[in-house]
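Colleague: Predicted model follows, preceded by the sequence.
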Amino acid sequence: MKTLVLILLTIISFQTIPAQNKYYSHKKKAVKKFESALRNYNLQYYALAKQELHEALKIDNNFLDVYILLAEISHEEGNKEEAIQNFEEALAINHNYHPLIYLRKADLELETGQYEKAKTDYNKFLSFIKESKKYLDYIRTKLDHCEFALTEIKNKVPFNPRNLGVNINSPISEYCPSLTADNKILTFTGSDRKKNSPEDLFYSTRVKSQWQMAKNIGVPINTDRSEGAQSVSADGKTMVFTACLRKDGYGSCDIYISQKVGSKWTKPQNIGQPINSQYKETQPSLSSDGKTIYFVSTRPGGKGKFDIWLSKLQGDGKWTVPINPGDSINTKEDELAPFIHYDNETLYFSSKGHAGMGGSDLFISRKRENGNWSSPKNLGYPINTYFNEESLIVTTDGTLGLFSSDMDGGFGQKDIYSFELYKEIQANKTIFVKGIVYHAITNSPLESKIEISGLSDTNIFSTKSDKINGSFLLCLPPGKNYALNIDKKGFLPYSDNIHLPDSNIFIKIPLQPIEKDKVFILKNIFFDIDKYDLKQESFAELNRLISFLQKNKTLKVEIQGHTDNTGTAAHNKSLSVNRAKSVYNHLINNNINKSRLKHKGYAATQPIANNNTEEGRAKNRRTAFKILSDE
C-alpha cells in the first residue's frame, strides 16, 4: 500500500482543517485537478499526474495535498531529494497537518544519508504519537540506524572500490556476482544490452587478469523469461539460480539447478521440495563442498518478510527440511543475498534490519564451534552507505570482495565492483586442489570419484571429475596434510599424500587399469621410525584397500614392504617383512580371505628414487601391493 494512500486515508484524526473539507483546498477547480492527478498516479501515468498537480498549484498554491502527491511521484521516479523538498513544502504550509509526513520525510532522509535531519523528523513524529505503540519499535530501530551511521562516519574503514569496467557493467543493472574458486569465471545477473529483455545470466572469463566482454550464458539456462540471482559452485560445475512463474514451479519464484558437463550446461531442473515451496525462494548460495545451500524465502516461520534459510544435502541425495538460523541472522526486516564463503564458516549477507547506514547494508557473521552464528558485524562506512549495497562475494583467499551497488559514478543503475577487505572482515583463507584425471595408457580423460581427507581429523572433501575433460577442483583449509584417494571401477585405486602449506596446487592423476603385475603404492600407510605397528592415520587408506578388494573379489595381491638403504641389509629386510605383514594381518582381520593375499619384504632392493637425498629415501620407504592374478 503506497504511503500516500496511508496518509490520505488516516488524515482525519490529525488534520487541523475543518472536518467538512475532504482536502486542504477549498477551490473546486484545484480539487478536480488533484483528483484527476490521483487517478493517473494510481495508473502510474506519472508525467500526466505531475502536469495536473502543477496546474492545481496555479489555482491554489497552498494546496498541501498536492505536495504530498508530488513527493510520492518523485519517490516513485527515484528522485528522493525532490520528494523530501515536496514534503518540506507541505509542512511549510501546515507543520501540524499530519505526523506521517514527518515519518515519510525521515525515512527518505535516512535513505539519502541526512542522518541528523532524519533524527529530528523521527523524534517530531514520536512527539505526535506518544501514546501509540504501533510505530515505537520501528522508530526506535530507525533512530538506532541514525546513531550508528553518525558513529560510523566518524570511524571510516579502508575502502577503495574499483568498477569492473565496461566489459562487465553497462547502462542497465548488473548484480549478484558469483565466482569460481580459481577466479577464472565470473557469472552475474543482468539484461541484454542491445534490447529490452528480461533478466538473464551472463558470464565473463578472466584472461591475464582482465575480464573479457561478458556473454549471455544462453540456453538451456536462459529462456524468454527471467533468470537470475545465481550461485556457481567452487568448481564451476553446478549452478543454482532463481526462475519465476515456471510451469513446474511450486511458488511464485523457485530455485533451479543445472550441471556443467564439459563446456555445456544441462537442462535446469527444479530443485524441488522441501527447498521450494508455495512461497518465494530466491538468491541461493552453495557451500564449496556442495553439501549446504543457503537461500532467501518468504515462507512462514521466519522473522521477517524475507529471511535467510539453509538446507543440507543428505547421503541419499535429498535435501533436509530448511531451517532458519534465527535471530543472530534474521530480523523483522529483509535479509537478502547470502554468500557462504569457501571456508564454510563465514557468511556474508545484506540486511535492512540490523543497524546500518540506510537502505541495504552488507554484514558478516562467523560460525561458532557450537554451530551457531555470531552476531552480524556491519562492514562499516564507506563500504556501506545510504545506497543499497548487496550481493557480496569473497575470493578463496578471503581478501577480495565483489559486490553490486547503485553508488554514484557507475555505468548504469547497479554495477559490480571489487575491493580489498580489511582484516577484520576477511574470511579464512581457503586453497584449492585442481587437477585432471586420465587413463594412464590412452591419456583419455576419466570420470571418477575423488576424496581428500585430513590425516589429523575426520573431514572428507569429495567430488567427481568431469566425464568430458577429467577436470576437478576441491577447496580445502591450508596448512594441513591430506590423503588424496581416487576410486574407479576397472582401475587400480590411486593414493597420494599432499601437504598444502599456503598455495593452490594443480595435479595430473593417471589411473592404471587393473592388470597383472601392476603395482600400486599405498602413500597413506604410516609407521613410526624403525617400527612396524600401523599408525592411526593409516586406517582410512587401509579401509579403501579393503573396499577395493571386496569389489574385486577375484583379485589376488601381494603386499610389499620397502625401505631405503639406511641401516644394515638384515635390519631393513626384517623391517620390510614386518611392515608388509602388518598390512596383511589387518586385511585378514577385516574378512579378506588369506588365500587371496601374499606378503613380502624387499628391503632396499627395489628403489624408485635416488637414496642419496632425503626426498629420495622418503619415496623409497613405502608400502605397495602388486596384482598377482585376476581369476
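Modeller: Here it is on my side, so go on.
Colleague: C-alpha only now, for contacts and for neighbours.
Modeller: Noted.
Colleague: now the strands: where do they sit in the stretch 101-250 of the chain?
Modeller: Remark: strands assigned in the stretch 101-250 of the chain by DSSP state E, counting those that start in this stretch are 162-163, 175-179, 185-191, 199-207, 210-211, 215-216, 227-232, 238-244.
Colleague: so which of those strands gets nearest residue 359?
Modeller: Among the strands of the stretch 101-250 of the chain, strand 175-179 comes nearest to residue 359, with 16.0 Å by C-alpha to C-alpha.
Colleague: just to revisit the earlier point, need the strands of the stretch 101-250 of the chain in JSON lines (columns: mean neighbour count and distance to residue 454).
Modeller: Conversion of those to JSON lines gives the following (neighbours: other C-alpha atoms under 10 Å; distance: least, C-alpha to C-alpha, whole Å):
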{"stretch": "strand 162-163", "mean neighbour count": "16", "distance to residue 454": "38"}
{"stretch": "strand 175-179", "mean neighbour count": "26", "distance to residue 454": "26"}
{"stretch": "strand 185-191", "mean neighbour count": "23", "distance to residue 454": "28"}
{"stretch": "strand 199-207", "mean neighbour count": "19", "distance to residue 454": "32"}
{"stretch": "strand 210-211", "mean neighbour count": "16", "distance to residue 454": "35"}
{"stretch": "strand 215-216", "mean neighbour count": "17", "distance to residue 454": "39"}
{"stretch": "strand 227-232", "mean neighbour count": "26", "distance to residue 454": "25"}
{"stretch": "strand 238-244", "mean neighbour count": "23", "distance to residue 454": "25"}
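Colleague: Please compare the first structure with the one that follows:
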Amino acid sequence: MIKKFTFLLLSFWLATHTLYAQIGDGPARKKLDKAIQDMNLARYEQAAASFTELYKQYPTDTLVNYGLGYCYAQSSNPNEQVKGIPYFEFALPSRSEDIPTTLPRDLAQLYHKAYRFEEAINLYTKYKNILPKNSAELKTIYRQVEMCRSGVVLMKKPLEVVIQNMGSEINTKYTEYSPIINGEEDLLIYTTLRPINVIDPKSGESREAECILYARKESGSTTWTSPKRLEGCDYNVASVALTPDAQKIILFVGATNGGGDLYIGDIDDNKVVNLRAFESKINSAGLENSGSLSSDEQVLYFSSNRAGGFGGQDLYKIEKDKNGRWANPINLGAEVNTKYDEEAPFIHPDKKTLYFHSSGHNSMGNDDIFKTIMVNGKFTKPTNMGYPINSTYNDNFFVVSPDGKKGYFSSDRPGGFGGQDIYFLGIPEEQDVVPLTLVKGRVLAGDSLKPVPTKIKVIDKATKQLVKGVYHPDRKTGNYLIIFPPGKNYDMIVEAKGYVPHTININIPDQTYFHELYQQIHLKPVKQFDVVVGQQVTVQNAFKDVNPNGGSEKIKVTPRMANEAMLVRDSLDVYDLMDNVIAASDSTAFEYLLDLMFKVNPLDKVNFKDSAIAEPPVTATFFFDEKDKLVPMIVGNDTIYTAPVLYTDSADLHKNRPVMLEGKQPEAAVYKAVTRIYFDSDKADLKAEYYAALDKVIAQLKEYPSVAVEVDGYADSDGNKDYNLKLSNRRAKEVLKYMTGKGVLRRRVVAKGFGQLLREGKIKSDTDKQKDRKVEIKIVKAPQHNGK
C-alpha cells in the first residue's frame, strides 16, 4: 500500500462567492465560473488551463492568482506543485473576502515541500494563531511544524550520496513502489499502480489496481530487461519481501474492506505458486501490509494496525520456536513505534539492522526512511537516514543489497516520471561496508554432472542451532545462495537425491569487508568393475572480489580513490550498514563508481582452474561398506546420518578424517612381497588352495592399519585383447570378493584387470602361458586423509 502526500484541502467556498474583483460580466466571467466549477469537481488540469488564460488578461487579480496557485498545488506531479508558490504569495497580502483564511497554511505546505522550512514555520504559526483553541486541525499544524524543524536540522548535514532514478525502463507516469531484490541483485520485483481494463461504475473511468512486475539483469550486464508481469499474482496484490535465494516471496493481498493480509509463496520459473496466507498470529482482523524475513527465515518483522498498538501501523516481531512454529508476535515498543505509521520493515542479513519508513519520529515530510539497530536484544532509537535519501515528499520501501553497497527505495519527489518512482542509492565499496559473506554455489551430481533435487541445511557449529529451515538449490541449475555473517563456523549438510548426505564445513573469516565465496559441489558414484560401491564428493571454493583495475585481489580504497569519490563520514554509522556514503565530484568518477557498484560476478564466469582465485579441490570418498562410519548430525528435532565432515578451508584440511588409522608400520620387505594367485585357462574361479595365501594378506592388512592392497588381474595371450581384458577383470574381481567377504573395506583395495601380458618372443608351452593366468597382490601405502 502507498500513501500520497496529503495537501490540506480548502472548503470550496469558491462555489458560493460572487465577488470577482476586476472581472465583471462577460466571457471572462463565464471562464472564471467554469474554472471554479472544475476546481470543485477536482478537475485541476482543466481549471488550471482556464486560470492560465485569465491570468494573461488579469495578472494582478487576487482571485485568479489564488485559483491558479491552488490548481498547481493540487497537481499529482510534484514538479508542478511548487509552481503555485508565486501565485499564492501574490494573493497572501490580500484582505479580500474572496481569499480563504486557509491560504497561509496552503502556502506553508508549498514552502515545506520546497525546503523553505523557516518560511513554512512562520506561516504555519500565523495560521495556528487564528484557529480556535479546540480546533482538531491544531494537531496537524503542530506536526507540520515539527517536520519543518526536523528538515532544518537534517539539511544542515546533507549526505554526499549517489541517488539515481532507475529510468524509464522501470518507472512510468504511473506509480512504482516497493522494490525487492534477490541476493545476487540480478532480479528486481516491484509493484505498480496503474489503470487496468476495468471500468469503475461510479466514475466511468478505468480503475487503478496494483500488480507486480519483475525485471532481470542478464549475466554481465548493468541494464535491466523490460519488465514483465509476475505470473500467479492477481490484481490488488503488492510485493513485500524476497528471500535472498529468490525462491520465496511475501506478498500483500488487499481486502475489499480496506484491510489485507500477508501471504507467502514459492517462485517457480517466474511464477508464484503455492501461495498461502500466514497464520492468524501474523494476520489479524486489521491490516498487515508489509514484512521482512531474517536471512535464516526464523524471524519475521511485519507492520500491523491491530488493537493494542501505539497508533496507526506498528512494527512487530515474531520468531519461530524450536519446533519451527511461530510463537506470539511482539510489538517493537515505544522506542520504534509512534502514534503515526511505521511500515515496510527490512531486516538486513546481519539480523540486527532494521530499516523502515515512518511518518512519525523526526520525519522531514510525511514518510521518511529510518534505521534502528538491535543492541542487547532491544532496538535503539531510530535514526533518520538523512537528506537527500529522505526528502519533503514520501520516501519509503527501502531495501539494501547484502553487501551494503546498494540500496533501492521509492519516492514521489520531484524529478521523477510521475507518481512514485523507484530510485537507486549508491554506497562505496570500502572497509566499512557490512562484512557479510555471500556464498554463490552449485550442486551437480552423477557422471554427467547434472542438477538433482537437493536440500541444504546449515548448522552453526558454536550454537549447534539450525541457521535456517532448508535451502533448496534451483532444480534447473543446481545453484544456491546463502548469506553468512563474519567470524563463524558452519556445517552444511547436503542431501542430494540418490546420494548419502554429506557434511561440508565452511569457515567464514572475521573479515571487515564484504566477501563473495563461489563454491561448486560435485557428487559422483564410485565404481569397481561397473558396480557402484560408494560415492565421492568434491568441493572447490573460489574468491573473486570486484577490482576496478581488473585482477582478482580484494579492493582497497586508496587515498586517490577516496579523493575522486569524495568519500565522507557522517552520522549514519556505516559499519552497521551506511556509515560511509559516496558522491562523485565529476562525471569520470561518477561513471567509475557506477561501474563498480553494478559489477556482478555470476557463477558461470568463475574460472575454478585459476589458482589466483580458486583453492585446490577437496575430495572425499565414502564406501557403502562403511556405513558404521556415518556421523549423526542433530538438526532441530531430527538426526541425519552423514558422511564424515569434509573440511574445505586450507587451514583445516588436517582435520579431515584419516582413511587409515595410525598404527604399526610394516618393514620394507612387506612392500616388496608379491602374492600370486593362478587360474585355469579361460577361467576366473578362485581355487581353495589359495585361500591361505589370501588370508595371510588379509592378516597383514589388519596388522598394519595404514596400508592398502593392490589387486592386478592378467590373462595369457590366447584369444583377442578385449576378451582377455574382461577375463583379467573377472579374476581380480574374484579376489576382491574374497577379501571384502573377510571384512576388508573396499577403500583399502584397488583392483583392476590389465588384460594379456606382452612378452618378447613367442610363448611355446602351456607352462609359460600358465604363468600369465594370474592375479598379483601387493601391499602398498594407503592415502592418509580424505580431502587430499
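Modeller: The structure has been received and is ready for your questions. Bear in mind the structure is a predicted one, so any value in this text is a computation, not a measurement.
Colleague: What would you report as the TM-score here?
Modeller: Here the TM-score for the pair of chains, by TM-score structural alignment, normalised by the length of the first structure, is 0.71; 543 aligned residues with a C-alpha RMSD of 4.8 Å.
Colleague: rewinding a little: format the strands of the stretch 101-250 of the first structure as CSV; extra columns: distance to residue 588 of the first structure.
Modeller: As requested, the strands of the stretch 101-250 of the first structure are exported to CSV (distance: least, C-alpha to C-alpha, whole Å):
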stretch, distance to residue 588 of the first structure
strand 162-163, 63
strand 175-179, 48
strand 185-191, 49
strand 199-207, 53
strand 210-211, 57
strand 215-216, 58
strand 227-232, 45
strand 238-244, 41
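Colleague: Compare those and give me the one nearest residue 480 of the first structure.
Modeller: That would be strand 175-179 among the strands of the stretch 101-250 of the first structure, by C-alpha to C-alpha, at 24.9 Å.
Colleague: so where in the second structure does the closest one end up aligned?
Modeller: On the second structure, the counterpart of strand 175-179 of the first structure by TM-score structural alignment is residues 177-181.
Colleague: what separates stretch 32-45 of the first structure from the chain centre, distance-wise?
Modeller: Centre-to-centre, stretch 32-45 of the first structure and its host chain are 44 Å apart (C-alpha atoms, centre = their mean, to the nearest Å).
Colleague: before we move on, what about stretch 24-34 of the second structure?
Modeller: Per C-alpha atoms, centre = their mean, the centroid offset for stretch 24-34 of the second structure relative to its chain is 60 Å.
Colleague: Stretch 353-368 of the first structure now?
Modeller: The answer for stretch 353-368 of the first structure is 15 Å, by C-alpha atoms, centre = their mean.
Colleague: likewise stretch 497-517 of the second structure?
Modeller: So, by C-alpha atoms, centre = their mean, the centroid of stretch 497-517 of the second structure is 17 Å from its chain's centroid.
Colleague: And for stretch 7-27 of the second structure?
Modeller: Centre-to-centre, stretch 7-27 of the second structure and its host chain are 55 Å apart (C-alpha atoms, centre = their mean).
Colleague: Now do the helices in the stretch 351-500 of the second structure.
Modeller: Counting by DSSP state H, counting those that start in this stretch, the stretch 351-500 of the second structure has no helices to list.
Colleague: Roughly how far does the residue lying closest to residue 103 of the second structure once chain neighbours are set aside sit from residue 64 of the second structure?
Modeller: Nearest non-adjacent residue to residue 103 of the second structure, counting by C-alpha to C-alpha, 6 or more residues apart in numbering: residue 92, 6.7 Å away. According to C-alpha to C-alpha, to the nearest Å, residue 92 of the second structure and residue 64 of the second structure sit 12 Å apart.
Colleague: more neighbours, these two?
Modeller: residue 64 (29 against 19; other C-alpha atoms under 10 Å).
Colleague: Could you grab the helix/strand/coil label for that one?
Modeller: helix (DSSP: H, G, I helix; E, B strand; the rest coil).
Colleague: Look up how far residue 15 of the second structure lies from it.
Modeller: According to C-alpha to C-alpha, residue 64 of the second structure and residue 15 of the second structure sit 14 Å apart.
Colleague: so how far is the strand or helix carrying residue 754 of the second structure from its chain's centroid?
Modeller: Per DSSP states H and E: residue 754 of the second structure is located in strand 749-756. Mean-position distance between strand 749-756 of the second structure and its chain equals 51 Å (C-alpha atoms, centre = their mean).
Colleague: And for that strand, what's in contact with it?
Modeller: 528-529, 708-717, 721-722, 724-733, 736, 772 (C-alpha atoms under 8 Å, 6 or more residues apart in numbering).
Colleague: one more time with 6 Å
Modeller: 709-717, 724-725, 728-729, 732 (C-alpha atoms under 6 Å, 6 or more residues apart in numbering).
Colleague: Looking at the residues you listed, which is nearest residue 372 of the second structure?
Modeller: residue 709 (63.7 Å).
Colleague: show me what contacts residue 84 of the second structure?
Modeller: Neighbours of residue 84 of the second structure in contact, by C-alpha under 6 Å, 6+ apart: 69, 72-73.
Colleague: Can you flag which of those belong to helices?
Modeller: 69, 72-73 (DSSP state H).
Colleague: out of those residues, which is most surrounded?
Modeller: When neighbours are counted by other C-alpha under 10 Å, residue 69 leads these with 26 neighbours.
Colleague: right, and that one touches residue 87 too?
Modeller: Yes. Between residue 69 of the second structure and residue 87 there is a contact under C-alpha atoms under 6 Å: 4.9 Å.
Colleague: does residue 542 of the first structure belong to a helix or a strand, and which?
Modeller: helix 539-551.
Colleague: mind listing what's buried in that helix?
Modeller: 539-542, 544-546, 548-549 (16 or more other C-alpha atoms under 10 Å).
Colleague: Residue 697 of the second structure looks like it's in a helix, true?
Modeller: Yes. Counting by three-state DSSP, residue 697 of the second structure is part of a helix.
Colleague: Count the residues that sit near it.
Modeller: The number of residues near residue 697 of the second structure, taken as other C-alpha under 10 Å, comes to 20.
Colleague: how far does the helix holding residue 542 of the first structure sit from the chain's center?
Modeller: Using C-alpha atoms, centre = their mean, the offset of helix 539-551 of the first structure from its chain centre is 36 Å.
Colleague: What residues of stretch 166-174 of the second structure count as buried?
Modeller: Applying 16+ other C-alpha under 10 Å to stretch 166-174 of the second structure flags 166, 170-172 as buried.
Colleague: Could you pick out the longest helix of the first structure?
Modeller: Max-length helix for the first structure by DSSP H is helix 569-589.
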